[in-house]
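Colleague: Return atomic coordinates for the entry below.
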Amino acid sequence: MSLLAIGINHNTASVEVREKVSFTPETMSEALKAVLDLPGIHESVILSTCNRSEIYCYTDDQLKASEQVVHWLSELHHLDPKELRESIYVHADEQAVSHISQVASGLDSMVLGEPQILGQLKSAYAVAQEHHAVGSMLNYMFQHSFKVAKKVRTETAIGENAVSVAFAAVSLATRIFSDLADCRALLVGAGETIDLVARHLREKGLTQLTVANRTLARAETLAKEFNARACLLSDIPAELPNADIVISSTASQLPLIGKGMVERALKRRKHKPVFMVDIAVPRDIESEVADLQDVFLYTVDDLRSVIEDNRRTREKAAVAAQSIIAEQTENFIHNIQARTASDAIKVIRNRANAIKDAELEKATRALAAGQNPEDVAKQLAHNITNKLMHGPTVALRNAHQQGEEDASEWALRLFDIDT
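Modeller: Modelled structure (predicted):
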């Protein structure tokens, strides 16, 4: 049995590839079922964010399972398997446990130490639980990762001066505009990332905010919190001419803002520059918009330079965090091995007790029939010894015939015999 972590992230794949391999909340139930239907896979959790798509599994055969998952992903998302394999990473057992702990702690994020990924990991786990895709092994691994993340944040400075992709986007805006207080911002979406963007913009002095969302009620809820205006996605064409800053992060599978829409907005703005950041994967803003003069368009991949500045301040904390993860991963593996040994011990003891009970019943009947007690006792001891030793003896002979030269050494250690 093996634990597997299979996926792509911002380090191994471009945004063009990541957006093709992403999963929406609406398709998660079907995706989890499809993974569990693959031969030999017993448990699964799927994590899908703008920077990564990962499938965690508990399987009989790690090599076969990883090949099946990659093939399934390529078919599901209509990708060339060879192209996908160039971006895929596969971690098994101890490496899988270490990887998920790094993900949960924010050490594998584009923004080192960012806290949102832990919430996203917990949500992915909860969804898998809801669809009965999680058993004891993945439950144990995910709970372990949550505890490790808490330990890392408590005992290191990895979470100090918290930054995020949202913070990086706003930091980049301050490089384009000297004073955000004079700017107007259009925020597309109403999720956690846009919430963070709005907070950071407020902190930088921007007061003229408009929130556009698929549902007006959600947009109004977020807008009320920041004393902003709310509108529907369909109102974006009318709002764009007034926006100096456009930051978008939705779960839409198709672009919401096209080149033609932006061209019309620029004409009404008399070509006054617009700063646009597309945080979404798949992208909300057509890539061709970047070709327009007077538009500064950035994707999540373009935020790397801003993020790198923040990363340097956390590198020392990351070293300490890695030490914690290594220690906790070792403890996890030892606990798994101990639990496996306990299960084996339980089976062995149950078998020994079954032999004992069966032979004791025979002896009791022999005594009731008037047989000599001494003879009955000798026969009882003889039968129990023979039956207990028959299986191990046959197994030891077979092991040596198959070339397992250290089998005798293990057998002597198992029976605590010092030669």
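
Colleague: switch to C-alpha atoms for all contacts and neighbour counts from now on
Modeller: OK.

Colleague: Helix, strand, or coil at the residue nearest to the spatial centre of the chain?
Modeller: Closest to where the C-alpha atoms of the chain average out (Cα atoms, centre = their mean) is residue 47, at 4.6 Å. The assignment at residue 47 comes out as strand when based on DSSP: H, G, I helix; E, B strand; the rest coil.

Colleague: What is the burial count for residue 82?
Modeller: 12 (other Cα atoms under 10 Å).

Colleague: And the strands in this structure?
Modeller: Taking DSSP state E to define them, one finds strands in the chain at 2-9, 41-48, 52-59, 89-92, 184-188, 208-213, 229-232, 245-248, 274-278, 295-299.

Colleague: I have a second one here; can you model it like the first so I can compare?
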Amino acid sequence: MTILALGVNHKTASVEVREKVAFAADKLELALQSLTQLGHVSESVIVSTCNRTELYCHLEQADLEPVVQWLADFHQVPAAELQQYLYQLADTEAVDHLMAVASGLDSLVLGEPQILGQVKQAYQQAKEAGTVGTIFERLFQSTFAIAKDVRTHTEVGQNAVSVAFAAVNLAKHIFSSLKDATVLLVGAGETAELAARHLSEQGVKRMLIANRTRARGEALAQLVGGEAHSLSDLQYLLPQADIVISSTASPLPIIGKGLVESAVKKRRHQPMLLIDLAVPRDVEEQVGDLDDVFLYTVDDLQSIVSANRKQRENEAEAARAMIASQAEAFNAWMRSLNSVDLLKRYRETHQQLAEQALQRALQGLNSGKDPQDLLIELTNRLSNTLMHTPTRAIQEAGRRGDLTALAAYQKLIKE
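Modeller: Predicted structure coming up:
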């Protein structure tokens, strides 16, 4: 038996390659069932996100090539082309990798929490497709348990490690709540989109988006429930904004001291927070000299981000030690399934039961009890003792609807 983890992620492949092997949600059940029809794949789970596509397989024999070929064929990508981007991990390494992924230690942003939900969803979809059995049930439950422990007992997911997230956290510290705030995003690129998503999660009351290209601004506004405007509207938008986050690619500042000074007057000197994430700067340096204006640049936030990233990396070391312990516990359970060891323990247990029953009968003979009564008692006692554990196991499998276990028990009875 082999547990295999095979896939591509943000470390090994570009987004163009990752897109080629991504699984659409409506094709996932078909893919899972097709994978387990390979013959030697008895269980499978597919994790497919924007940053990774990973196949987790329980193999009856350690032959990985058919799985690689299946992935290539399913997505109509030449196997030779795909092979250079793939990583393949088996058994202990595969288990450790899955637990690290679910705990956020293998993510593009160290410690990000969304991946655990994505792994849980992948597991649930595989269960519904009927491709999760005893081994993967144990593996994924162990994985979810350690991911929860990592979140609870380390700070690997705490503190901002992107300037966009740091900007939103800064705004939260200055404005105790963002639910009543109006935010103006200047620019609609990747950084602005990330900031917009974080702001939306905080329940911002109103989000204004000013961008040079109106179509891109409207697309972002639709994504986060904001209002799209042109950069030429800045003089009308600034007085409405409590918080301004700017991240354009302009070679020159687009928000000058005079523009902000005019906005502050129209706001009757209500405080404004301006966060300039652009390089070169979007906001003139002199804006920071104005009363009632708080100006922060990307350099101010980078120092926060660097310190937070270092702290996360330190916490990740503790998390990896926790994962190693949980992985070893699972691997020990897997080793316990070895047929030779299982048979040895089975024989020892039942020999011990038989010896106990025999000693009880001999004591009865020595005390003068009727031999026939003792034989009947010995037979009944031994029969009930030997049947107790299997009976409980069959009943429990029936309650769970565990057809795999019931089929195994049925095979034992037939033989």
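
Colleague: care to give me the TM-score?
Modeller: Here the superposed chains carry a TM-score of 0.55, computed using TM-score structural alignment, normalised by the length of structure 2; 272 aligned residues with a Cα RMSD of 4.6 Å.

Colleague: ok, back up a step: which one of the strands of structure 1 lies nearest to residue 127 of structure 1?
Modeller: strand 41-48 (8.1 Å; Cα to Cα).

Colleague: thinking again about what came up before, just send the strands of structure 1 back as CSV, with distance to residue 29 of structure 1 too.
Modeller: Listed next are those as CSV, based on distance: least, Cα to Cα, whole Å:
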stretch, distance to residue 29 of structure 1
strand 2-9, 18
strand 41-48, 10
strand 52-59, 13
strand 89-92, 23
strand 184-188, 27
strand 208-213, 25
strand 229-232, 28
strand 245-248, 26
strand 274-278, 27
strand 295-299, 29
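
Colleague: how about those, which one is nearest residue 411 of structure 1?
Modeller: strand 2-9 (25.8 Å).

Colleague: hmm, who's touching the closest one?
Modeller: Residues outside strand 2-9 of structure 1 that contact it (Cα atoms under 8 Å, 6 or more residues apart in numbering): 18, 51-62, 66, 69, 87-93, 96-97, 99-100, 138.

Colleague: now do stretch 307-315 of structure 1
Modeller: Residues contacting stretch 307-315 of structure 1 (Cα under 8 Å, 6+ apart): 110-113, 157-158, 163, 165, 168.

Colleague: can you do 10 Å?
Modeller: 107, 110-113, 156-165, 167-169, 171-172, 304-305, 318, 321 (Cα atoms under 10 Å, 6 or more residues apart in numbering).

Colleague: ranges for the helices of the stretch 251-400 of structure 1?
Modeller: 259-268, 304-312, 315-368, 373-401 (DSSP state H, counting those that start in this stretch).

Colleague: do you know which of those helices lies nearest residue 243 of structure 1?
Modeller: Closest to residue 243 of structure 1 of those is helix 259-268 (Cα to Cα; 9.1 Å).

Colleague: quick one on the thing from earlier: of the helices of the stretch 251-400 of structure 1, which is nearest residue 23 of structure 1?
Modeller: Between the helices of the stretch 251-400 of structure 1, helix 304-312 lies closest to residue 23 of structure 1; by Cα to Cα that is 23.5 Å.

Colleague: how far away is residue 24 of structure 2 from residue 170 of structure 2?
Modeller: Applying Cα to Cα, to the nearest Å, the value for residue 24 of structure 2 to residue 170 of structure 2 is 37 Å.

Colleague: More neighbours: which of these two?
Modeller: Neighbour count, other Cα under 10 Å: between residue 24 of structure 2 and residue 170, residue 170 has more, with 16 against 11.

Colleague: How about the secondary structure of the more buried one?
Modeller: helix.

Colleague: ok so, going back, of all the helices of the stretch 251-400 of structure 1, which one comes closest to residue 80 of structure 1?
Modeller: It is, among those and with distance given as Cα to Cα, helix 304-312, at 27.5 Å.

Colleague: tell me which residues of that closest one are tucked away?
Modeller: 304, 306-307, 310-311 (16 or more other Cα atoms under 10 Å).

Colleague: Kindly report the same for stretch 388-406 of structure 2.
Modeller: Buried-residue list, stretch 388-406 of structure 2, by 16+ other Cα under 10 Å: 394, 397, 405-406.

Colleague: Kindly confirm whether my reading is correct that residue 324 of structure 1 touches residue 155.
Modeller: Yes. Using Cα atoms under 10 Å, residue 324 of structure 1 is in contact with residue 155, at 9.0 Å.

Colleague: So if I had to pick from the two, which one is more boxed in?
Modeller: residue 324 (18 against 12).

Colleague: check contacts around the aligned residue in structure 2 for the more buried one.
Modeller: In structure 2, the residue matched to residue 324 of structure 1 (TM-score structural alignment) is residue 322. Residue 322 of structure 2 makes contacts with 99, 146-147, 149-150, 153-154, 316, as judged by Cα under 10 Å, 6+ apart.

Colleague: on that earlier part again, how about the helices of the stretch 251-400 of structure 1 in CSV, adding distance to residue 298 of structure 1?
Modeller: Formatted as CSV, the helices of the stretch 251-400 of structure 1 follow (distance: least, Cα to Cα, whole Å):
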stretch, distance to residue 298 of structure 1
helix 259-268, 14
helix 304-312, 10
helix 315-368, 26
helix 373-401, 63
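
Colleague: Any idea which of those helices gets closest to residue 204 of structure 1?
Modeller: helix 304-312 (16.3 Å).

Colleague: any idea of the angle the closest one forms with helix 315-368?
Modeller: 70 degrees (axes from the mean of the first three to the mean of the last three Cα atoms, to 10 degrees).
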